[in-house]
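1. let's see this in three dimensions:
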Amino acid sequence: MRLPVPVSARRGLRRVAWPVWNRTQNRLRAPIRALLPLVVTLVALAAIQTTVRTRFDHPVVELLELGGFVVVLAVGTLGSARFLDRRSLAGYGLGVDREWARQAAVGAAVATASNAFAFAAVLLAGWASVAGFAETPGILPFLPALAITFCLVTVAATWEEVVFRGIILTNLVEGTDGYLPRWVAVGLSLTLTVVVFAFLHGGKVTAVSQYGYYLLAGVLLGGLYVLTGDLALSIGFHVAYNFTMSVVFGLGVSQQTPELLVLTVTGPTRWVGEEGLIHVVAVVLAGIALLAYVRWRDGRLAVAETIGTWCGRC
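-> The predicted model follows:
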């Protein structure tokens, strides 16, 4: 037989739970929904890398990392959508269909053109020269290494887009909208995600000024999500940009990947490094091109109505 809970006790429990639990929506509050998937998946990814890299050698390590990353991405995305956010995957900008794939292809094409511009710029400036073709740093032949690298890049870039834009940005807008004017809520949420995104890339930064490159990339990727309401352009651009920079054009100087075009880089790091000014200019041009495309496609540039809108699993 259940004993009745005194009214005063129920009120006390509600006060204690209020900072973390939204009784109206019957789910965790927005800041927790935003940050928990990031923390949990980061810990899981770090644990996988540490375990695999200390126990296995190439090429087994890459295959195990890829499998682990896929599991983390799938479980993190589905678990967050179902149990934390209680929304559909489309609410994260993942309403994948034929049109979504076409938009992703547009993003990929712009990213490839951006890196082609950077490649041409460093060659014309005399800061790099082609030293070889189709080389790989490991023991795998070029094509298998290329395929594994593409899969790893795809999973990593997709994880970043889903977590930073689909989950964090969405929930921050949702949590602040209603307390602030909508444009302020979107702008503040975008700024916070951009700062966190840049901070978590700090391991690749050797000078404070290089954070500007990652801040710019965060604005571009987050802005595309805010304007379109889906992650197609962002994921397509992010995957293709990372892949073509290193694997196709040999510009990823800090990464050990197979390279179709192998470069000997002699120019100043300020200009030709991964966070150098040539890449900054290339990203700016890519951003202008993508904004023009969205303006042409939609007839306007405006915050998507679906950003920060929750309707359960509709």
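2. rest of the way, CA atoms for contacts and neighbours
-> Fine.
3. what is the neighbour count of Gln103?
-> 19 (other C-alpha atoms under 10 Å).
4. for it, give me its contacts.
-> Neighbouring residues of Gln103 by C-alpha atoms under 8 Å, 6 or more residues apart in numbering: 232-233, 236.
5. helices along the stretch 151-300 of the chain, start to end?
-> 170-176, 182-199, 211-228, 232-243, 269-272, 277-298 (DSSP state H, counting those that start in this stretch).
6. most tightly packed of these?
-> Burial of the helices of the stretch 151-300 of the chain is given as mean neighbour count (mean count of other C-alpha atoms under 10 Å); helix 232-243 ranks first at a mean of 26.
7. how far does that helix sit from its chain's centre?
-> 9 Å (C-alpha atoms, centre = their mean, to the nearest Å).
8. ok and it relative to helix 211-228, angle-wise?
-> For helix 232-243 against helix 211-228, the angle by axes from the mean of the first three to the mean of the last three C-alpha atoms, to 10 degrees is 150 degrees.
9. what's around Ser254, how many residues?
-> Applying other C-alpha under 10 Å, we find 10 other residues in the vicinity of Ser254.
10. in the helix or strand containing Gly76, what's buried?
-> Per DSSP states H and E: Gly76 is located in helix 60-79. By neighbour count on 16 or more other C-alpha atoms under 10 Å, the buried set for helix 60-79 is 61-66, 68-70, 72-73, 76-78.
11. one more to put side by side:
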Amino acid sequence: MIHALRSTLWNAVDGKARVPWLILVPLVGAYGCLILVSEAAILLEMPLPLAQLLISGAPVVAALGLLRLSSHFLGDPRTLADYDVMVNAGWLRELLMGLGIGAVGVAIPYLIGLATGVLRVSATMDGGDLPLGLGVLLVVAAMLCTGFWEELLLRGVFISNARDGLRRWLSPSRALIGGLTISSLVFGLAHLGQPEIPAFILTWILAGVVFGLIYLFSGNLALGIGAHAAFNITANTVFVRTDISGTEHFSALTRITVESDASILGVGGAVEASGFLLVLALGLLWIRLSTGVITLQGLPLSHPPRALAQE
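-> Predicted structure coming up:
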């Protein structure tokens, strides 16, 4: 019994915890920390932008701490550098380019909606609960934190480790696609409460696919972190929808009202979905221009699977 339990937790051949635990420990820990801080922020009745920063920043600390513990207690040989968390000129360049891609990807659907009259600017330079500059700064910092920890765990940690496990049965490219698929489903389910129309959860699954493909084709996290953060920043400070509960507390450069009754324009509908697709197109264009090729990158394996090592 004890041996069976141990075998479900530990891979004696590779000398590390089994793949699901390498993924679940930091991921569940980060989301658990997010939930606890969210509840504390509600009890303390904090201004929403400040609460958002704390809610988004706490999982960063949890994720980094749990990944550190994973290397000691779960046998994960990867370092943060292996997950492409580093600070150098190249990494910062990709981060900044990602920020630009995310901002443009969000802005184009909103600008088209405003030009066609299906969207309307209902307010400008509205500070919400705080002075405009401070409110925007807090949300920008919060969204940078969210982009960082979600990309680190749901793309870097999840796809890399899932690929390791799937390579026992699948080819390297199919294992990558399998890891991308599973991580995208998890990412979508984590946003289950956001869309009012249940079918629009597909938009958040699409977002997982988009950021996952950017990661796999670029071979680094920085581009996806930037694109993810900028998407959230732009949607929560520049074009703030009035039909999303709670956004009236955020500082907004413009507040956007939907003028059409078409359900496709609901939260998570055409505006957000087209934005994610534009982010993917712009991301792939940048990867093609900067590398000269668009191909799946070989992310570092922690250990070759036993069957592969024997070939």
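12. now the TM-score, please.
-> Comparison of the two superposed chains (TM-score structural alignment, normalised by the length of structure 2) gives a TM-score of 0.87, and 299 aligned residues with a C-alpha RMSD of 2.4 Å.
13. remind me what the helix holding Gly76 of structure 1 packs against, helices and strands.
-> If contacts are counted by 3 or more C-alpha pairs under 8 Å, 6 or more residues apart in numbering; DSSP states H and E, helix 60-79 of structure 1 sits against helix 30-55, helix 142-160.
14. hmm, who's touching that helix?
-> Residues beyond helix 60-79 of structure 1 that count as contacts (C-alpha under 8 Å, 6+ apart) turn out to be 37, 41, 44-45, 48-49, 52-53, 89, 148, 151-152, 155-156, 159, 162.
15. apply 6 Å and report the result again.
-> 52, 152, 159 (C-alpha atoms under 6 Å, 6 or more residues apart in numbering).
16. and the angle from the next helix or strand after it to helix 277-298?
-> Going down the chain from helix 60-79 of structure 1, the next helix or strand is helix 98-124, by DSSP H and E. Inter-element angle recorded for helix 98-124 of structure 1 and helix 277-298: 150 degrees (by the same axes, to 10 degrees).
17. would you mark the buried spots in helix 98-124 of structure 1?
-> Neighbour-count burial for helix 98-124 of structure 1 [16+ other C-alpha under 10 Å]: 100, 103-119, 121-122.
18. and that helix, how far from structure 2 on average?
-> Helix 98-124 of structure 1 differs from its equivalent in structure 2 by a mean of 1.1 Å after superposition (mean C-alpha distance after the TM-score superposition for structure 1).
19. how close does the helix or strand that comes right after that helix sit to structure 2?
-> Next along the chain after helix 98-124 of structure 1, taking DSSP H and E as the criterion, comes strand 128-135. For strand 128-135 of structure 1, the mean distance to aligned residues of structure 2 following superposition is 2.0 Å (mean C-alpha distance after the TM-score superposition for structure 1).
20. which residues of structure 2 does strand 128-135 of structure 1 align to?
-> Strand 128-135 of structure 1 lines up with residues 119-126 of structure 2 when matched by TM-score structural alignment.
21. and if you look at stretch 183-199 of structure 1?
-> Counting by TM-score structural alignment, stretch 183-199 of structure 1 corresponds to residues 173-189.
22. what lies in contact with the matching stretch?
-> 154, 159, 162-163, 166-167, 204-205, 208-209.
23. would it be right to say that Pro19 of structure 1 lies in a helix?
-> No - going by DSSP: H, G, I helix; E, B strand; the rest coil, the assignment for Pro19 of structure 1 is coil, not a helix.
24. need the contacts of helix 60-79 of structure 1 in CSV (columns: distance to Glu305 of structure 1 and neighbour count).
-> Supplementary listing: these in CSV, determined by distance: C-alpha to C-alpha, whole Å; neighbours: other C-alpha atoms under 10 Å:
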residue, distance to Glu305 of structure 1, neighbour count
Val52, 43, 18
Leu152, 33, 21
Trp159, 24, 23
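25. of the residues you listed, just say which sits nearest to Val294 of structure 1.
-> Closest approach to Val294 of structure 1 among the contacts of helix 60-79 of structure 1 (C-alpha to C-alpha): Trp159, at 23.4 Å.
26. residue in structure 2 paired with that closest one?
-> Taking TM-score structural alignment, Trp159 of structure 1 has Trp149 as its aligned residue in structure 2.
27. ok, its match - contacts?
-> Contacts of Trp149 of structure 2 by C-alpha under 6 Å, 6+ apart are Val60.
28. if I look at it, how far off is Leu92 of structure 2?
-> Distance of Trp149 of structure 2 to Leu92 of structure 2, given as C-alpha to C-alpha, to the nearest Å: 16 Å.
29. what's the answer for Glu259 of structure 2, then?
-> Applying C-alpha to C-alpha, the value for Glu259 of structure 2 to Leu92 of structure 2 is 39 Å.
30. before we move on, what about Phe187 of structure 2?
-> Phe187 of structure 2 sits 25 Å away from Leu92 of structure 2, going by C-alpha to C-alpha.
31. Leu67 of structure 2 now?
-> Per C-alpha to C-alpha, Leu67 of structure 2 is found 22 Å from Leu92 of structure 2.
32. I'd guessed Ile168 of structure 1 sits against Leu36; true?
-> No - with contact defined as C-alpha atoms under 6 Å, Ile168 of structure 1 does not count as touching Leu36 (9.3 Å).
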